[in-house]
Every structure is written in structure tokens, then in C-alpha cells.
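> okay, structure incoming, though there's no sequence with it:
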């Protein structure tokens, strides 16, 4: 896997815990998955800026977990650096992996604005997670923003096996995903929510998200719309994408086959049918 250091120095040679168990608005304190669905283009900056909030609850949760094991850190599906840059700012060496070169360019620009120390702590690798081949070893690996849902079920085990092979003893894999109750999705496979985008440039902006779930294919389709009202008039934007519905039991099976075990599971309700699940995993002891 080719890597690039933002500071011009050599790539990181080595880088980067106690079970697996609508109609209602979804909380936007932790908006898992959305930032991984939206490419950082001029037309989607409104959503990226909202999701790159460095004080979001999930960033704090990942930082807390990382501090218990230390770095180096591997950020898989980093996007524009929503977690990479805050981690680097807090003193971690981070290797950020994403398939989108434009997202990594924006990550580098954001890291540079954080100063020399932050910029030098970050290395980027442009590759698809399905094709990932790691060279270093890591103390903390994260699949944040429900990134595991961007992977087809058949490709998850291979990625998790690759991660486990490069996780240092005592290291942690952290990931989050949304766990849906299938009975609820079958009864009402559509949901939506609305949130205001924080802006300070005289523009009033509201974002709308719609989800459609198909249990026959285990797919989730996502529609994001934005309405901006400002001095220049009204601007409306729209983006469509999709990801996979994660079956918690299947995911736990993939973790076991990869040689990993869940050491901590934190589940918090997003609405009456959906929980946001945060897992910490470590390598299983060899028998």
C-alpha cells in the first residue's frame, strides 16, 4: 500500500477493551455514516462542514478509547479527516486511508491549517478498503462513521483479517455501526429527519435526509437534500448514495473468523427501531 506523508517525511513504518453479543427524528449529536457517504465537492461542502465538527460526540468517544492504548493510529475510510485531524492535533501519529483522492487532499489542507505538528503527524494512503494491504503495525485502528456499512458483507471478513494481522499486541480495533430491528424496518422501511447546518456567513441552511431500507437485498438508500437561503437567493442541492444494512450477528461472526474478539459494546438508541453500536475489539489469544 503506497503512502504519502503530508510533511514530506517518510511514511509511517509502523502506525498505530473487556461482548458481541422513521418518523422519529434521529439525533444529530452523533450522525454516523453520513460523512462517509458524501464526497467532498464544492456542492457538498455544506454537509462536510457540519460533519467535520471537531467536538462531535463520536470523535470524543474514539479519542477516549485511543488514549487507553496509544498510537500509532490507522483511520480506515478517513474521508476528509474528520477523525484523523483531531487525533493528530491531540498528539497521535495517524495513517489515513481513503479511496477518494479529493477527500485526502482536503484532509491535508485541514491538517496544514492545524500547524506543523499536526501536519507532520499525518500520513495518507489512497486505496479502496476492499484492496487494502497494510505494511505497518498499529495500536489503534478505527472504522468510524459506520464505515463498516460501506463494505459489502462478503468483503468484511477479509478486511478485518488484514487489520487483525497488523494489530500490535494489546492493540484495539474500534468501529461503530447502526443496528436496526428488522421487524421495524419491514413494517416501516422509510424514515427521514431534518437538521440545521451551523453557519456564520449570513446563510440560513437546512438539511433533509431520507432513508429507504430493503431487507431483501440488505441495502439502505440515502437521499440528502440541502436548502440554502441567503443574499444571493435560494440554492437547493441533492445527493444520493447507498450502503449495506449491518447484521450484528453476521458482523460478530466476521470478527471471530478474523481472529478478533469484542471486549466492549456500547449501544445507544437513535430512535425506537435503531441503535448506534460502538465496539472495541482485540486479537484473540492464540491457543
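It's in. From a predicted model like this one, the values you see are computed outputs, not experimental measurements.
> okay, CA-based contacts and neighbour counts for the rest of this
Will do.
> what about residue 217, neighbour count?
Neighbour count of residue 217, defined by other C-alpha atoms under 10 Å: 9.
> helices of the stretch 151-287 of the chain, start to end?
Ranges of helices in the stretch 151-287 of the chain, per DSSP state H, counting those that start in this stretch, are 153-165, 182-187, 248-257.
> ends of stretch 178-191, what's the gap?
Start-to-end span of stretch 178-191 (C-alpha to C-alpha, to the nearest Å) is 14 Å.
> buried set for that stretch?
Along stretch 178-191, these residues count as buried under the neighbour rule (16 or more other C-alpha atoms under 10 Å): 178-180, 182, 185, 189-191.
> got it, and stretch 274-281?
When burial is assessed from 16+ other C-alpha under 10 Å, stretch 274-281 yields the following buried residues: 274-281.
> closest to residue 90 out of those residues?
Distance to residue 90 across these (C-alpha to C-alpha) is lowest for residue 280, with 20.4 Å.
> what about the residue lying closest to the closest one once chain neighbours are set aside, neighbour count?
Spatial nearest neighbour of residue 280, excluding adjacent residues (C-alpha to C-alpha, 6 or more residues apart in numbering): residue 174 at 4.6 Å. Residue 174: 23 surrounding residues under other C-alpha under 10 Å.
> and what of residue 78?
Using other C-alpha under 10 Å, residue 78 is surrounded by 29 other residues.
> do the one 3 residues further on as well
In terms of burial, residue 81 registers 28 neighbours under the definition other C-alpha under 10 Å.
> now swap in residue 269 and tell me
So residue 269, with other C-alpha under 10 Å, has 14 neighbours.
> now swap in residue 92 and tell me
Residue 92: 23 neighbours (other C-alpha under 10 Å).
> show me what the helix or strand encompassing residue 140 is packed up against.
Using DSSP states H and E, residue 140 sits in strand 138-143. Strand 138-143 is packed against strand 73-76, strand 167-180, with contacts defined by 3 or more C-alpha pairs under 8 Å, 6 or more residues apart in numbering; DSSP states H and E.
> can you give the contact residues for it?
With contact meaning C-alpha atoms under 8 Å, 6 or more residues apart in numbering, strand 138-143 is reached by 14-16, 62, 66, 69-77, 163, 166-176.
> hmm, back to that, farthest-separated two in the buried residues of stretch 274-281?
Pairwise distances across those (C-alpha to C-alpha) peak at 21.8 Å, for the pair 274 and 281.
> so how far is stretch 82-102 off the chain centroid?
11 Å (C-alpha atoms, centre = their mean, to the nearest Å).
> span of that stretch from start to end?
Taking C-alpha to C-alpha as the criterion, the two ends of stretch 82-102 lie 14 Å apart.
> touching that stretch from outside, list them.
In this structure, residues lying in contact with stretch 82-102 by C-alpha under 8 Å, 6+ apart are 12, 15-16, 39-40, 51-54, 59, 63, 70-79, 81, 104, 107, 110-111, 114, 117-119, 121-129.
> take the one below as the second:
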């Protein structure tokens, strides 16, 4: 069930697609997307003519992606169920993507693992593209927020409204500081009842400079940072952070 809500919610957010399409145009060859989910990024790139490989560990997400994949794209898309911190494919890619703010939800050890996997699967001049919220900016926000309605969309199965709200809090433990984001999906039924599904993501607030050092230590020699999907300069006040490593 969550895969349907996830797709209906996040398919409304397309501000990054032009950036990934432009990046793919600069990197001839097949593209690997890590954590491809229901295909919000993968399908538009495949429609644009790029050979796509999608990898995700969630079988429900992959099943929905397979079901919604247009027949004309079957030959240009391969899907694998696997953990993107430990995978092996018998090919290399000119472009590997980890979009959708997934990278900062990983532990430091898992980030090292996914960087090693990306290195092993990139062609000689290939690029690893990552997007994540700027941890320095997140640390500047208030310690917590009240729940706030963000979107309302029709439920993909019955058409009844789904109200999406979110709230965040920052926490600190002995091991790390985190930004915890809670999404609440309220399915509003005709009889007045509400069916709630809540999803939590945790973003590691390791300083940006340390994230960059991790990437360089993994063997990436050229690392570019942008503060948004229109290539603007990255600053401590940028809410978004896009990293291109090669």
C-alpha cells in the first residue's frame, strides 16, 4: 500500500528531472539509478532514450514500477532487487544516480559501502550524482516544527483525498546528530474516518565538509557541489545539495 501513496505523493515533485536529464546528455552510455523506487526519475530518463538500470531493495516499489512501465520501454530498462550498499552487476556505467535525498539517510558505514560500489561500477570517466538536503542548513533550523499540511492528492486506489502533513525534529546522541522527518498520510474516508500511515526518515547531520571528505577518501578525484538544480553555487544557506563525483 505504501508504494502507491509514495508514488502519488512524490510524482508531484519534478523539479530535479531537468537536471538529471541534462547530466545524462553529457554522459553517453547506460545509466544506473540506485534506490529507483517507483521510477519517478528512471521512467522520464528512459523515455528520453537512455538505457536505464534501476536497483532497489523494496519488492513492492519495484512491482509498482514494473506495472506502470510503458511497453515501449521494456527493452531499455532493467530492474534489480538488491541493497545498493552491496551489489555487483557485470557492467559499468557512465552515470550513476542516487537522487531523492536518500544518501543522507545512510549511516557513515553504509555511505562508504555505496561509494565503493559506485566506484566499482563507474566507467573511467563516469559520474556519480547525488542529491541530499544540506546538513549545514538543516542544523540552522529550529529544533522542532509543528505538523504542517503539505499536499492533498486523490488516493490512487479509491480516489478519496489523502492529506499529507510533515513535522521534523533534531536529535543528538553520542554517535550522531540527526534530522528526523515524519510524514503522515491521512486517508480521508467518506464516512468521516481517517486512516493514517506514518513514515519516518532520519538524515545524518554530519557537516558538509565531512561528507565531502568521505567522498574524496573513497577515491573520487573531482567533486562538484551545487546548491540547487539550476546549478547555482552551494553555500551553507542552500537547502538543497547536489554532488557530482568522478
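Looks like it arrived, so ask away. Quick caveat, the model's predicted, so the values are computed rather than measured.
> in strands, which of the buried residues of stretch 274-281 of the first structure fall?
Members of those lying in strands (criterion: DSSP state E): 274-281.
> what's the closest of these to residue 34 of the first structure?
residue 276 (13.2 Å).
> picking up where we left off before, corresponding residue for the residue nearest to residue 280 of the first structure in the second structure?
In the second structure, the residue equivalent to residue 174 of the first structure is residue 129, according to TM-score structural alignment.
> so its match is in contact with residue 226, correct?
No - using C-alpha atoms under 8 Å, residue 129 of the second structure makes no contact with residue 226, being 11.0 Å away.
> burial measure for residue 232 of the first structure, as a count.
8.
> returning to that earlier point: between residue 129 and residue 226 of the second structure, which contacts overlap?
Shared contacts of residue 129 of the second structure and residue 226, defined by C-alpha under 8 Å, 6+ apart, comprise 242-243.
> follow-up on the earlier one: what distance do you get for the match of residue 174 of the first structure to residue 31 of the second structure?
11 Å.
> likewise residue 19 of the second structure?
As judged by C-alpha to C-alpha, residue 19 of the second structure and residue 31 of the second structure stand 14 Å apart.
> ok, residue 194 of the second structure next?
41 Å.
> who has more neighbours out of the two?
Per other C-alpha under 10 Å, whichever of residue 194 of the second structure and residue 31 has more neighbours is residue 31, with 26 against 14.
> what's the match for that one in the first structure?
Under the alignment (TM-score structural alignment), residue 31 of the second structure maps onto residue 73.
> adding distance to residue 218 of the first structure, write the buried residues of stretch 274-281 of the first structure out as TSV.
Formatted as TSV, these follow (distance: C-alpha to C-alpha, whole Å):
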residue	distance to residue 218 of the first structure
274	15
275	17
276	18
277	18
278	21
279	21
280	24
281	25
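> highest mean neighbour count out of the helices of the stretch 151-287 of the first structure?
Burial of those is given as mean neighbour count (mean count of other C-alpha atoms under 10 Å); helix 153-165 ranks first at a mean of 18.
> and it, how far out from the chain's middle?
How far helix 153-165 of the first structure lies from its chain's middle: 16 Å, per C-alpha atoms, centre = their mean.
> quick check: that helix compared with the second structure, mean distance?
Superposed on the second structure, helix 153-165 of the first structure shows a mean distance to its aligned partners of 1.7 Å (mean C-alpha distance after the TM-score superposition for the first structure).
> I would like the range of the second structure that aligns with that helix, please.
Using TM-score structural alignment, helix 153-165 of the first structure lines up with residues 108-120 of the second structure.
> what lies in contact with the matching stretch?
84-88, 92, 96, 103, 128, 214-215, 218-220.
> mind doing that once more with 6 Å?
residue 85 (C-alpha atoms under 6 Å, 6 or more residues apart in numbering).
> what do you get for stretch 218-227 of the second structure?
By C-alpha under 6 Å, 6+ apart, the surrounding residues in contact with stretch 218-227 of the second structure are 232-234, 238, 240-246.
> please repeat the previous calculation with a cut-off of 10 Å.
Contacting residues not belonging to stretch 218-227 of the second structure are listed as 111-116, 118-119, 127-131, 133-134, 212-216, 231-246 [C-alpha atoms under 10 Å, 6 or more residues apart in numbering].
> now do the contacts for the match of residue 174 of the first structure.
Applying C-alpha under 10 Å, 6+ apart to residue 129 of the second structure gives the contacts 20, 23, 33, 95-99, 223-224, 242-246.
> just give the nearest non-adjacent residue to the residue opposite residue 20 of the second structure in the first structure once aligned, would you?
For residue 20 of the second structure, the aligned position in the first structure is residue 62, judged by TM-score structural alignment. In space, and not counting its chain neighbours, residue 62 of the first structure is closest to residue 174: 7.5 Å by C-alpha to C-alpha, 6+ apart.
> what's the distance between that neighbour and residue 237 of the first structure?
Applying C-alpha to C-alpha, the value for residue 174 of the first structure to residue 237 of the first structure is 33 Å.
> now the strands for the second structure?
Using DSSP E, strands in the second structure cover 31-34, 52-56, 77-81, 93-98, 122-133, 148-154, 161-172, 177-188, 194-204, 223-226, 240-245.
> residues in the first structure aligned with the third one?
The counterpart of strand 77-81 of the second structure in the first structure, using TM-score structural alignment, spans residues 122-126.
> ditto for the fourth one
For strand 93-98 of the second structure, the aligned range in the first structure is residues 138-143, judged by TM-score structural alignment.
> ok now the matching stretch, how far from the chain's centre?
Stretch 138-143 of the first structure sits 12 Å away from the centroid of its parent chain (C-alpha atoms, centre = their mean).
> can you check stretch 87-103 of the second structure too?
From the chain centre to the centre of stretch 87-103 of the second structure is a distance of 11 Å (C-alpha atoms, centre = their mean).
> try stretch 45-59 of the first structure
Mean-position distance between stretch 45-59 of the first structure and its chain equals 11 Å (C-alpha atoms, centre = their mean).
> hang on, the earlier thing: and the match of residue 174 of the first structure, how far from residue 161 of the second structure?
Plainly put, residue 129 of the second structure is 35 Å away from residue 161 of the second structure if you go by C-alpha to C-alpha.
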